[in-house]
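>>> Curious how this folds, go ahead:
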Amino acid sequence: MYARKYSVKFGFLLAAGFGIAALSGCTPGPAYVRPSVTVPAHYKEDMSKKSTPPQGWVAAQPGDAADRGEWWKVFGDATLDELEARVDVGNQNIQKSLADLKQAQAMIGVARSSYFPQVTAGAGANINHTSKDVLGHSLAGRTVQDYSMGVTASWEPDLFDRIGHAVDAANARAQASDADLASMRLSMHAELALDYVDLRQIDVEASLLKQLVDNYVQAKNLVQTQFDGGIASESELEQAETQLQVAKAQLIDLGEARAQREHAIAVLMGVPPADFSLPPVDKTLPLPTIPVGLPSTLLQRRPDIAAAERRVAAANADVGEATSAFFPDLMLSATGGLEASHFAQLAMLPSRFWAIGPALIGTLFDGGRRHAQLSAAEAKRDAAAADYRQAVLSAFQQVEDNLASLHVLANEAVAHQRAVDASSKAADLAMVRYQDGATDYLEVVTTQSVNLAQTRAQVELSRRRFAADVGLIKALGGTW
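Presented below is the predicted three-dimensional model:
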């Protein structure tokens, strides 16, 4: 009779719970829709204008799982390839992002565990003495021993998808962490490429200055000879000496910048600077041509955009979880075990006990807490959507900035080369005029100083073009 009574009660509560779930559609909360963004048909600063949308093209979807590619190989430098290969293994920023990803993936398991019953077991031995001065107590003044062992199981069916929303949020955050890892890898590889390009440009500039120092030594020897012969003045000799020492000082000064680049490369690979060095190489790297593709594909290639979009999905799932709080929870629990006042009787059949009972629990009044939590979750989702749109806009800006830099710097390089050629010719002519006695050494110093400044500026311009190339590759997501 009692079993039937409890069975009817349990069946009623379970039927009521499932009835409410059916009426609510079982999944309260908004369905996720990716935030809309405005995508141009082509890049404004793409001078080639070859990237026209093909017929039937569709808006891109974030694809953070895409391989970033060994994009640094476009520079054709074996040393750079070797250094880049060590970044993924030794870089500590990447290792931290990898640990963050593992933590986010573990949280998926934490969220999914709520789908399953929780079972606990325990055993206890207590001795309790009751006061004699307690009136109406059957155990007054007595010492009672209590030995027990038992198992408790509880389970909350996910009637209104509260756990499902939590799992969806954990999944989305793990995907965002995966994209963060790809973004960190892209950033570290790009930073090493920039430092390496800077270092090689310093080597090129150092080689240039060494050649100029040799030329200035020859020029000074010429002036010294003419001074000894009474042709050149002491002032001209001092001008030649000054020019030579200034060039030597500039050559020495490059050592600081080169050391800093070398140290930065070591740290990016996770190596102490004291254990790493790169010998100087007078080699000019080729400038690659980077196909930019369609703006729509940028959403597929940028891992930071994918991460921002996944965080919107996670925030939307949080809204669903906050919505689920407005519906009741069904709790199923069961307890069973053994309990006796004497340890010898603990294993006997009369010592057994058990309890089972469902409970349908709902909040009737909470002072507006759930409404406030829902509003906060919705605001957090809106903020994540704004972050996503801003990430897209920033990505477009970065591509446009680097495209503009490459276009402007390419035109500037043509004009600058003419300036270098002209200043070099002027310096040669001034030296010939000086040797013929047609001018003083001041003209030689002036023209050679102009030539040196123009040549060094040309090397700096080359460095800026390489930096813009690396910046464009990074802005495009590291692959094409």
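>>> can we go C-alpha only for contacts and neighbour counts from here?
Fine.
>>> Helices along the stretch 51-200 of the chain, start to end?
Assigned by DSSP state H, counting those that start in this stretch, the stretch 51-200 of the chain shows helices spanning 78-85, 87-90, 92-112, 162-228.
>>> Point out the most buried one among those.
Each of the helices of the stretch 51-200 of the chain was assessed for mean neighbour count using mean count of other CA atoms under 10 Å. The highest is helix 162-228, with a mean of 21.
>>> To residue 30, which of the helices of the stretch 51-200 of the chain lies closest?
helix 162-228 (10.5 Å; CA to CA).
>>> Report the separation between the residue nearest to residue 273 when sequence neighbours are not counted and residue 274.
Nearest non-adjacent residue to residue 273, counting by CA to CA, 6 or more residues apart in numbering: residue 263, 4.9 Å away. Look at residue 263 and residue 274: by CA to CA, to the nearest Å, they are 8 Å apart.
>>> Which of those two has more residues huddled nearby?
residue 263 (19 against 8; other CA atoms under 10 Å).
>>> Contacts only, for the more buried one.
Counting by CA atoms under 8 Å, 6 or more residues apart in numbering, residue 263 touches 272, 273, 276.
>>> hmm, try it at 10 Å
195, 257, 271, 272, 273, 274, 275, 276, 277 (CA atoms under 10 Å, 6 or more residues apart in numbering).
>>> what do you get for residue 151?
Counting by CA under 10 Å, 6+ apart, residue 151 makes contact with 119, 120, 121, 122, 123, 334, 335, 336, 337, 338, 354.
>>> of all those residues, which comes closest to residue 395?
residue 119 (49.8 Å).
>>> Look at that closest one and say how many residues are nearby.
Residue 119 has 13 neighbours, counted by other CA under 10 Å.
>>> Pretty sure residue 421 sits against residue 455.
Yes - Residue 421 is in contact with residue 455 according to CA atoms under 10 Å; the separation is 9.1 Å.
>>> Which residue of these two possesses the greater neighbour count?
Shown here are residue 421 and residue 455; by other CA under 10 Å, residue 455 has more neighbours (22 against 13).
>>> Hmm, that one is touching residue 206, no?
No - Residue 455 lies out of contact with residue 206 (CA under 10 Å); the separation is 11.7 Å.
>>> just to revisit the earlier point, which strand or helix spans the residue nearest to residue 273?
In this structure, residue 263 sits in helix 234-268 according to DSSP states H and E.
>>> Report the buried residues of that helix.
Using 16 or more other CA atoms under 10 Å as the test for burial, helix 234-268 gives 236-237, 239-241, 243-244, 247-248, 251, 254, 258, 261-268.
>>> And this one, please, so the two structures can be compared:
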Amino acid sequence: MRHSLHTLTAASVLAFSLSGCLLGPNYQRPAIDTPATFRFQEGEAADLANTEWWTQFDDPVLNDLIATALADNKDVKVAAARVDQFLGQFWSTRSALFPQVGAGFSAARERVTQSGPTPVFSNGAIFNDFQGQINASWEIDLFGRNRRLTESARANLLSTEEGRRATILALVASVAQSYIALLSLDRQLEIAKATTQSRAESVHVFELRFHGGEVSQMELAQSQSEYEASAATIPQLEAQIAQQEDALSVLLGHNPGPILRGRELAALGAPPVPAGLPSDLLQRRPDLRQAEENLIAANAQIGAARALYFPSISLTGFFGTESSQFSNLFTGPSKIWAFAGSVTQPIFTAGNISGQVKQAEALQQQALYTYQKAIQTAFQEVDDALISSQKLREQLVVQGRQVEALRTYSTMARLRYEGGYTSYIEVLDAERSLFNSELSETQTRQAVLTSYVLLYQAMGGGWVVDAEKMTTQQSSLTGADAGAGAGNGNGNGNGNGNGNGNGNGNGNGTQPASGAAPAENVK
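Here you go, the predicted model:
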């Protein structure tokens, strides 16, 4: 009966502790001023938030590069390790809600002095001491401090998980942008080489004509000047290509080296514009969910700080046995036990507790404003990406017509010069304008494709979860593949590759170090 009473009392204390009051404000999502639609809404937008949008470029090499980056990128692995770190922190914080139980055993052989202040003249001067005990301690969370700390730790864990997803979102976008930029540089190099080759032939013709007395030295020098101008762009572009390959290699998690190419820039598909409402961003963008979890964590810290004003109640106890002979250690007379309770109440702290409350409230305000600003920034990024995508496509159409007009102008100017109707300066002007226009058109095409990437990055969506699953899959792009690509030039037939075929990427497809369970499952 007495044992049952003790059990009932302990259960009542536990139930009262878990149902005790929680100090501090309970979290409520703040009111957000959300516009009904984006300023620059796309008329033909599609609901593609949960699709692997990069496959819409229709380039298998890009798909492999993104898979490789998700499997091997070091930033993703760092983010995964941070999730493990905060998962451990959550477990440590939550453990304070439960009794802490331990056990111990000790054995000693001692001799008591016979010449001290209280001499011992007996055979007991040398004796053995054996002890075994189980001890327990428990802080009753009457005012909810530990529960608030656990709430904050859980929110920090979820924030870290969302931070990992934000890293994945940024990584996919960065790989796609870098690859598009690489193809753009390839195309510009191809234009520069073709223009330089054409001008080299013109210089050769002019040299023959100069020696034959048909053209002046000034016209020859003009032709040579234009040749050197286009030739000078080739090493610049080749350097940019190598640097872009190195940057992309590091994004893949590999050492700097050559990058395999797939389609040419003009052959890449154009992904459709994703649809969505501004309010959707609150759930679709991991950086916004991360900011909200930080706000939840800061809000819980207020209650934890306010609980310091109230008493702290702790229960401790142990049960064990002690005997001078091991054979008697587990007999009835050797039992020892003790139970104790303590209550501590702060009386005067010279502003220590109020200072902690003030800090917690200020941090909560900072987190709130950070969350609100993140939402406004998200709206801005989507609007900017939408208008950029629309206007860049219009610009590309105009520049395409300009290039065609300049090709006609260049052809007609050369025919007029050959017929003696105009000076060579007109030919040079036409060719110079065509060269610059072709480079500009290529850069605009790159900007159009990049705008799609930025738009999908700004919109977020369920595709981040699909990409997250790929971080634990082995990449399909091996170092041998990268080496094979190095021997094929830059993929556009411009011969920029060195043909060594060795490849710096080891392509080992190593698994991320983290094996953390999804943070959403933590209770």
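>>> from the contacts of residue 151 of structure 1, which single one is nearest residue 312 of structure 1?
residue 119 (35.0 Å).
>>> In structure 2, what residue corresponds to the closest one?
Matched across to structure 2, residue 119 of structure 1 falls on residue 101, judged by TM-score structural alignment.
>>> Checking residue 278 of structure 1 next. Helix, strand or coil?
Following DSSP: H, G, I helix; E, B strand; the rest coil, residue 278 of structure 1 is assigned to coil.
>>> burial of it, as a residue count?
14.
>>> need the contact list for the closest residue to it other than its chain neighbours.
In space, not counting the residues next to it along the chain, residue 278 of structure 1 is nearest to residue 262; the distance is 7.0 Å by CA to CA, 6+ apart. Counting by CA under 10 Å, 6+ apart, residue 262 of structure 1 touches 192, 195, 196, 198, 199, 256, 273, 276, 277, 278, 279.
>>> The second one reaches residue 258, doesn't it?
Yes - judged on CA under 10 Å, residue 195 of structure 1 makes contact with residue 258 at a distance of 9.4 Å.
>>> overlap in contacts of the two?
Residues touching both residue 195 of structure 1 and residue 258 by CA under 10 Å, 6+ apart: 201, 264.
>>> Next up, the contacts around residue 214 of structure 2.
Shown in contact with residue 214 of structure 2 (CA under 10 Å, 6+ apart): 206, 207, 208.
>>> The first one: what's it in contact with?
Residues touching residue 206 of structure 2, when contacts are defined by CA under 10 Å, 6+ apart, comprise 200, 212, 214, 215, 216, 217, 219, 220, 221, 223, 224.
>>> which residue in structure 1 lines up with the first one?
When you say that, I think you mean residue 200 of structure 2. Aligned by TM-score structural alignment, residue 200 of structure 2 pairs with residue 217 of structure 1.
>>> any idea how far its match is from residue 247 of structure 1?
10 Å.
>>> overlap in contacts of these two?
Counting by CA under 10 Å, 6+ apart, the residues touching both residue 217 of structure 1 and residue 247 are residue 211.
>>> what range in structure 2 matches the helix holding residue 263 of structure 1?
Aligned using TM-score structural alignment, helix 234-268 of structure 1 spans residues 217-251 in structure 2.
>>> and that stretch, how far out from the chain's middle?
Centre-to-centre, stretch 217-251 of structure 2 and its host chain are 35 Å apart (CA atoms, centre = their mean, to the nearest Å).
>>> And stretch 122-141 of structure 2, by the same measure?
For stretch 122-141 of structure 2, the distance to the chain centre is 53 Å (CA atoms, centre = their mean).
>>> now residue 333 of structure 1, nearest residue through space, not along the chain?
Nearest residue to residue 333 of structure 1, sequence neighbours excluded (CA to CA, 6+ apart): residue 154, at 4.1 Å.
>>> now for the one you found: what does it line up with in structure 2?
Using TM-score structural alignment as the criterion, residue 154 of structure 1 maps onto residue 137 of structure 2.
>>> how many other residues sit next to that match?
For residue 137 of structure 2, the count of nearby residues is 18 (other CA under 10 Å).
>>> same question, residue 350 of structure 2
8.
>>> Need the three-state assignment for the alignment partner in structure 1 of it.
Per TM-score structural alignment, the equivalent position to residue 350 of structure 2 in structure 1 is residue 367. Classification of residue 367 of structure 1 using three-state DSSP returns coil.
>>> Ok, residue 356 of structure 1 next?
Following three-state DSSP, the label given to residue 356 of structure 1 is strand.
>>> next one: residue 422 of structure 2
Under three-state DSSP, residue 422 of structure 2 comes out as coil.
>>> Without its sequence neighbours, what residue ends up closest to it?
Residue 422 of structure 2 sits nearest to residue 416 (CA to CA, 6+ apart), 5.9 Å away.
>>> What is the neighbour count of the counterpart of the one you found in structure 1?
Matched to structure 1 by TM-score structural alignment, residue 416 of structure 2 sits across from residue 433. Using other CA under 10 Å, residue 433 of structure 1 has 16 neighbouring residues.
>>> Am I right that residue 433 of structure 1 is in contact with residue 440?
Yes - using CA under 10 Å, residue 433 of structure 1 is in contact with residue 440, at 8.4 Å.
>>> ok, residue 428 of structure 2 to residue 111 of structure 2 distance?
For residue 428 of structure 2 relative to residue 111 of structure 2 (CA to CA), the value is 109 Å.
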